[in-house]
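K.L.:
Okay, sequence plus prediction incoming.
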Amino acid sequence: MSADRVVQLRWESRRVAAGGGTALSYAGISVIRRRHGEIVDRVWVPVGEEPTFADDEALIAVLHDAWRWSRPAA
């Protein structure tokens, strides 16, 4: 990993207006890419209480892409 490119993972909830003055809250993982301390990308992946295979694969793909980005070019 390069010192100028950092990947952070953060457990976060998102609130979504559901109409009628109500809101729903969804748990998820934010994958944050920083270059020289500045955020350059943020992807939030929802994580349900009973994640499906597709949920797992989506998270793996986002993590794989972020960690490949954090490695210096060969």
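P.N.:
Noted; the coordinates are in hand. Values in this document were obtained by computation on a predicted structure and should not be read as measured data.
K.L.:
only C-alpha atoms for contact and neighbour calcs from this point on.
P.N.:
OK.
K.L.:
Burial check on A66, number of neighbours?
P.N.:
21 (other C-alpha atoms under 10 Å).
K.L.:
Quick one: classify it as helix, strand or coil.
P.N.:
helix (DSSP: H, G, I helix; E, B strand; the rest coil).
K.L.:
Spatially nearest residue to it (excluding sequence neighbours)?
P.N.:
V7 (6.6 Å; C-alpha to C-alpha, 6 or more residues apart in numbering).
K.L.:
In addition, the following structure is provided for comparison:
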Amino acid sequence: MSADRVVQLSWEPRQVAVDDRAALSYPGIAVIRRRHGEVVDRTWLPVGEEPTFADDEALIAALHAAWRWSSHAA
């Protein structure tokens, strides 16, 4: 792993406005890639109350890609 490339996971709910008075909140995980401390990519994946196999596979794929990215020299 390279010290200048870091992968961070963050629990980040998202707010979506329905109208002027209401909003919905969606829980999710952000996979954040940083190079030299600066964010270079952010992928947000929703996390439901009952995740599906497809949800699990999407998270695994995002993590795998981010960790492979972090292992390459800048």
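P.N.:
Sure thing, it's come through. Keep in mind the model is a prediction, meaning the values are calculated, not measured.
K.L.:
Please state their TM-score.
P.N.:
Aligned and superposed, the two chains score 0.93 in TM-score terms (TM-score structural alignment, normalised by the length of structure 1); 73 aligned residues with a C-alpha RMSD of 1.1 Å.
K.L.:
how much space is there between the residue nearest to A66 of structure 1 and G20 of structure 1?
P.N.:
38 Å (C-alpha to C-alpha, to the nearest Å).
K.L.:
More neighbours: those two, which one.
P.N.:
V7 (19 against 6).
K.L.:
Surely S25 of structure 2 and V18 touch.
P.N.:
No - the criterion here is C-alpha atoms under 8 Å, and S25 of structure 2 misses it with V18 at 10.3 Å.
K.L.:
so what's S70 of structure 1 up against?
P.N.:
M1, S2, R5, V6, V7 (C-alpha atoms under 8 Å, 6 or more residues apart in numbering).
K.L.:
What is the most widely separated pair among those residues?
P.N.:
S2 and V7 (10.2 Å; C-alpha to C-alpha).
K.L.:
Pretty sure Q15 of structure 2 sits against A23.
P.N.:
Yes - using C-alpha under 8 Å, Q15 of structure 2 is in contact with A23, at 6.3 Å.
K.L.:
For A61 of structure 2, I want the exact helix or strand it lies within.
P.N.:
Assigned by DSSP states H and E, A61 of structure 2 falls within helix 53-71.
K.L.:
Name the residues of that helix that are buried.
P.N.:
Neighbour counts using 16 or more other C-alpha atoms under 10 Å place L59, A62, L63, A66, W67, W69, S70 of helix 53-71 of structure 2 among the buried residues.
K.L.:
What is the nearest of those residues to P51 of structure 2?
P.N.:
So of the buried residues of helix 53-71 of structure 2, ranked by how close each gets to P51 of structure 2 (C-alpha to C-alpha), first place is L59, at 10.6 Å.
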